[in-house]
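In: Need coordinates for the following:
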Amino acid sequence: MIKKHLSGAQKQRHKAEVEEQKAKLHCISSYFINNSIKTASDDTNATSCSSSDDECVIDTSTVAGPAYVEHGSEDQAVSSDEILSSNKEPSDNLLLQNTLVRLPSSDAALWTVDAFTQQYCIDVGLDFCQNRNGKYVMSSRQHKGRTRKLCDTAFNQVSPSGEIIERPWLIYSPSTDCLFCFMCKLFSPNSTSARTKRGFDSWDHIGRLGDHERSTEHRQALTTYTMHLSKTQALEKHTADGNIKERNYWTEVLKRVVATIKFLATQGVALSGNNETFGSLNNGNFLGCLELIAEYDPFLACHINNYGNTGHGTTSHLSSTICEEFIKVMADKVKQVIVDELKLSKYFSFSIDSTLDTSHIDQLTLTVFYVLNNCTPVECFLNFVPVTSHTGLHLFNVINETLNDKLNINLKDCRGQTYNNASNMSDTYSGVQAQVIAVNEKAVYIPCMTHSLNLCSVVAAESCTDAITFFCFVQNLYVFFSGSTYRWGLLRDSLNKETCEASKRELFPKHLSDKRWPVQADALCSLSCNYKSVLQALGVDTLRNGYIRAEANSLAGTMDWLETAFMTTFWSSILTRVNKTSQLLQSETMDLGTAVTLLKSPSELVAAQQNSFEDYHESAMSLLSTASFQLKQQHHPKRMADDSEEPAVMLTGEEFKVKSFYAIMDLLVSHLNRRIHAYSEIHNCYCFLTGDLDSTAVKECLRSLTEFCSGDLNKEIFDEWVQWCSLVKQLASKPLSQALPTPLQMLTIMNMHNL
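Out: The predicted model follows:
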């Protein structure tokens, strides 16, 4: 007999199931905006989430910040931009504006299966809902007096061959502590299977999972899932292919743009012109080079045709803006490489100098010197820094701020500083070198070697009135002839007829320079070789213009003075030797010991020429027929009654010798010796490198160096040096002509043998 009513136990079980289902239902307030929930933006409340709900509703029409979506028991911040752009999140066609979008939970038991849920789960994949943490504490079940629990082995199956195969379709529900089939849950919602409807928790019959996997229902759901997944992947592949194609297109454009900018920047020419119009004659070097390349590059020609003159608002990567951006990027990259190499080398030296640019801004140039790991010395320009003052303190602050603050280079690692010999740089108390030594006493000051000879020449040329007048005359002579093609032609015709045109160009007058004194040497050499020809050109009668004729007569009169001829031969001889020495000092492979020796040679030459006044006088006489120097009247104070009425006359040859020749020679010798002394002091600290000292002198030199560089060298340096001197002679590839190789040769040997 069938019972018409349920038993009391059945009623209680049914009531418990109803209460459990009610507890799982969503509160209706969770589908609307709750102003009490704190959002990521103060002015927008685009998201509403309940602390107890497992799903979140987002109003896509008002989303302006990250939305807090609760999956299971963890709150996850989800940005609306991420939802629309991520390749692992729902497709764009499912997120419609002005609609409420409910994101499915990571718990499969709480899913409401519809088209959106299906597409969302396909897009994000299986990982977000598998919930495999390896613990499954609440999955314990009592069966026939024994406790059964879910473990990770349920997610795998063993093939007949013993191979372990993962079951990716199997997902765990934390709310029901059951297992669900991912495919069947989505695409067979009406199935009566436990793996689809209420979940599987018969841990004592775990083998039934294999039966489900082989069932027709599961295979149909798997087929449906595969078809949906193929459509989504095809769409994503089409979108990805389009993005790759567009990326490759612009990559090819930028390759040509960057190559053009690199070439023009290397040549040091301007990039921009008067306009940015393709086809214009004044569009500048950058666009002009692109037009030239486009004649042989169909790809670039097509790009210019499509994007060349589109104006603002259209991306073309052909404007002056992109040039400036790339130049800045390249400059930053090069600067960073230099800084990285410098930090890897640790120790460095630096040099600064200032120059005025065309915009009348004083720019401080910063150059660093260091040695690479392959033992190659490197000199690199690092930065331009505008300066408003030239005081030693201000320049030091600029150096310290640039190195320490901007480039993160520790000034404590500096071992040398070099500038010109201006007082604001080299002063012992307030100069830049004194400020740097106050911070780092190991930053030895070395006067700039290439500036030394120039500065000595400048000081000597300004030592007396005759020297100043002479250089002004040389400049005026160049201005006179170069100011007219007719006068330049007269000078060319007056040169030796047998001289070829190329040689004549070398003999023409040269323009003087305040900075580059080798130009002075070339100008005086030209004048010395063509003194009579220049004088002849000034005396041509075809110069009929009164002003021009007067200027020519004035220049010719100056050239007729024996003082002018003397100065020409004297300065031509001195500056020629100084120029040759200066060029050798500027060699990239020059070391300090060789430089000191070279610097002594012009000093010894000038000292030897102090008694050569008569030799220069004879050379001047060969240029002119004038037998003596000009007579100059010496002015006296008011005569007394017994004073002679004859004007006092002094032998001007002696006066010129004392006041001009000796004054110039004395200043040259004194300034050269002062600079040689500064370099010699530094060289003496490293004189052991020359190998010309006995063991006692080497030991004393190394002892002094160890005390000075106490944090860099150890006390065993003498024993190491003795061992190295013995080793280096054996490792040298060629027999040595001197006791030891040069310092650069030593570096090369160390690098070759990894010492």
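
In: rest of the way, CA atoms for contacts and neighbours
Out: Noted.

In: Just after the strand or helix carrying Leu491, pick out the following helix or strand.
Out: Assigned by DSSP states H and E, Leu491 belongs to helix 485-494. The helix or strand immediately downstream of helix 485-494 is helix 501-507, counting by DSSP H and E.

In: Can you mark which positions in that next one are buried?
Out: The neighbour-count check on helix 501-507 (16 or more other Cα atoms under 10 Å) flags Lys504, Leu507 as buried.

In: Show me the contact partners of that helix.
Out: Arg492, Leu495, Ser526, Leu527, Cys529, Asn530 (Cα atoms under 8 Å, 6 or more residues apart in numbering).

In: Adding neighbour count and distance to Ile468, write those out as TSV.
Out: TSV is the format used below for the contacts of helix 501-507 (neighbours: other Cα atoms under 10 Å; distance: Cα to Cα, whole Å):
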residue	neighbour count	distance to Ile468
Arg492	19	28
Leu495	21	27
Ser526	20	19
Leu527	23	17
Cys529	17	21
Asn530	21	21
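
In: I'd like those residues written out as TSV, with distance to Phe187 added.
Out: Below are those laid out as TSV (distance: Cα to Cα, whole Å):
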residue	distance to Phe187
Arg492	100
Leu495	104
Ser526	99
Leu527	101
Cys529	103
Asn530	104
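
In: Give the closest residue to Arg577 in space, chain neighbours not counted.
Out: Pro602 (6.9 Å; Cα to Cα, 6 or more residues apart in numbering).

In: Before we compare anything, build this one as well:
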Amino acid sequence: MTSHDIQKDIVSACKIETIKAIIEDLNGDYFALLVDESRDVSRKEQMAICLRYVDKRGFVMEAFIGLVHVKDTSALSLKKAIVDVLAHHSLTLSSVRGQCYDGASNMQGELGGLKTLIKQESRSAHSVHCFAHQLQLTLVAVSKKCVQVGELVLLVSNVLNVLGASFKRVDGFRESQKQKLVEALDMGELEMDRGLNQELGLIKAGDTRWGSHYKSFGNFISNFASIVDVLDALVVNASTPDERASASGFLRSCQTFETVFLLHLMTDVLGITYDLNVSLQQKEQDIANAIILVKVFNLLQELNERFNEVISDLLNGVACLNPIDSLSSFDIKKIVRMTELYPDDFDGFSMRALENQLANYIIDVCAIDKRFFNLGGLGELSRKLVETKKHLNYSLVFLLVKFALLLPIATATVERAFSAMKFIKNDLQNRMDDEFLDGCIVPYVEKKVFKDVSNECIIKTFQGMKTRRVQL
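Out: Got it, this is the predicted structure:
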């Protein structure tokens, strides 16, 4: 048990059984792909693959199935890696009914991007750009139309670059933080307790990192006194006239009423949309509720400009299936248009059958069966259809509901996997090989699945890997 090779085999057995449980839960049904790339601590490019599917009970599930090291990040190489992973689990691209990526060109490119290559294999694998990223880009684009806000973003970015330009300045910033904290505690302005008064870093905002501007502005306000202290010291101790002039200019700009007012204003505004961003990151969030959430913040027009005609038709069809307000948005024509976007699943005969089912379905769930009254969204509708066995009576309607739920709206599950990757493969364990990293990260991310895997299954898989001298 002290052998590294044996430990790696046991970890691999845990990963295999965890993914096996996920694939069994999928049960050969349709699924959506969520894919993203990130570099690990050793600068290797890693691709995380997640599946989104509707289980037998009608619940929307998102599951992480693996991390793949990719030497070449071209769309063709990424596609091959995805195909290989799916094939290893007896899955194919023909079952893909949704894709979700960030805005990288190798993913979203219309001509040779990953989404286009996958759609060539499955015409119904519609791609949705991560809503959280789109919301962030929309907020940045709209806010920068105001010159003063654009100047604020640039000022904060430049000040943070100056403060982080050397270890000496970072140390000075931290020392000032400690002094301010001690003074506040001595004056009774802060309470001491576990988890309180954590050190706040200087977060740099990024146009594609959701919530980063909110966190950046918030931390800038919280650390304002320490930031001023470092700039003051730099004005006095600058090694060159240019550095002194730059620090002096930033110091004056930071201390104006307009800058302070805009910092608090934008923090309040972005705080509201931050709640929306958090809502969009929920695993079971569906695209219909996401559109309703966005409407509350009057951003729908700006977001609509980022959707092509196909996605717009899909969203219109999904909205018509949403059971909120007793299916008040129900429109057969828009739903039929939605079915035309799934040519591999609906032919002429099934579309006529669907229209008949829809006519009966709308009367049943809106006027007769009280169990369907006051449902909160497509997720609840899916679960209620399975619970009442009506998914068998309205099989084509349920298929459309399932397709609507498969459309992913955020890459949060993938990003959680990358957070786990940085925790598992850190500075002290930066030589961890790819197979061992993948073996560790899958059970770690999918804890709920892994805890239900029996020791007997893991032992059996471990024993079956190779001939062993000892039986566990």
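
In: sorry, back to before: does the residue nearest to Arg577 of the first structure sit in a helix or strand, and which one?
Out: helix 592-608.

In: mind checking how far the spatially most central residue of the first structure is from Asn408 of the first structure?
Out: Nearest to the mean C-alpha position of the first structure, by Cα atoms, centre = their mean, lies Lys335 at 2.1 Å. Relative to Asn408 of the first structure, Lys335 of the first structure is positioned 12 Å away (Cα to Cα, to the nearest Å).

In: Kindly report the same for Val436 of the first structure.
Out: Taking Cα to Cα as the measure, Val436 of the first structure falls 17 Å from Asn408 of the first structure.

In: Neighbour count: the two, which is higher?
Out: Of the pair Val436 of the first structure and Asn408, Val436 is the one with more neighbours under other Cα atoms under 10 Å, namely 25 against 12.

In: Flag every buried residue along the helix or strand encompassing the residue nearest to the centre of the first structure.
Out: For Lys335 of the first structure, the element it lies in under DSSP H and E is helix 320-345. For helix 320-345 of the first structure, the buried set under the neighbour-count rule, 16+ other Cα under 10 Å, comprises Ser320, Ile322, Cys323, Phe326, Ile327, Lys335, Ile338, Val339, Glu341, Leu342, Lys343.

In: is it possible to export the residues you listed to JSON lines including distance to Val57 of the first structure?
Out: Formatted as JSON lines, the buried residues of helix 320-345 of the first structure follow (distance: Cα to Cα, whole Å):
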{"residue": "Ser320", "distance to Val57 of the first structure": "48"}
{"residue": "Ile322", "distance to Val57 of the first structure": "44"}
{"residue": "Cys323", "distance to Val57 of the first structure": "48"}
{"residue": "Phe326", "distance to Val57 of the first structure": "46"}
{"residue": "Ile327", "distance to Val57 of the first structure": "49"}
{"residue": "Lys335", "distance to Val57 of the first structure": "51"}
{"residue": "Ile338", "distance to Val57 of the first structure": "54"}
{"residue": "Val339", "distance to Val57 of the first structure": "52"}
{"residue": "Glu341", "distance to Val57 of the first structure": "55"}
{"residue": "Leu342", "distance to Val57 of the first structure": "56"}
{"residue": "Lys343", "distance to Val57 of the first structure": "54"}
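
In: Of those residues, which is the nearest to Val253 of the first structure?
Out: Ile322 (12.0 Å; Cα to Cα).

In: Quick one: map that closest one onto the second structure.
Out: Ile322 of the first structure maps onto Ile6 of the second structure when the alignment is built from TM-score structural alignment.

In: Then Ile361 of the first structure?
Out: That one, Ile361 of the first structure, aligns with Lys44 by TM-score structural alignment.

In: what's around the nearest residue to that match once chain neighbours are set aside, how many residues?
Out: Sequence neighbours aside, His69 is the residue nearest to Lys44 of the second structure in space, at 7.0 Å (criterion: Cα to Cα, 6+ apart). Using other Cα under 10 Å, His69 of the second structure is surrounded by 21 other residues.

In: After superposing, tell me the mean distance of the helix holding Leu491 of the first structure to the second structure.
Out: For helix 485-494 of the first structure, the mean deviation from the second structure after alignment is 3.6 Å (mean Cα distance after the TM-score superposition for the first structure).

In: how far away is the equivalent of Glu380 of the second structure over in the first structure from Phe116 of the first structure?
Out: Residue pairing (TM-score structural alignment): Glu380 of the second structure is matched to Gln745 of the first structure. According to Cα to Cα, Gln745 of the first structure stands 75 Å off from Phe116 of the first structure.

In: which one of these two has more residues nearby?
Out: Phe116 (19 against 14).

In: With the second structure overlaid, report how far the strand or helix carrying Thr564 of the first structure is off on average.
Out: Under the criterion of DSSP H and E, Thr564 of the first structure resides in helix 562-585. By mean Cα distance after the TM-score superposition for the first structure, the fitted helix 562-585 of the first structure averages 2.8 Å away from its aligned residues in the second structure.

In: Appreciated, that's everything.
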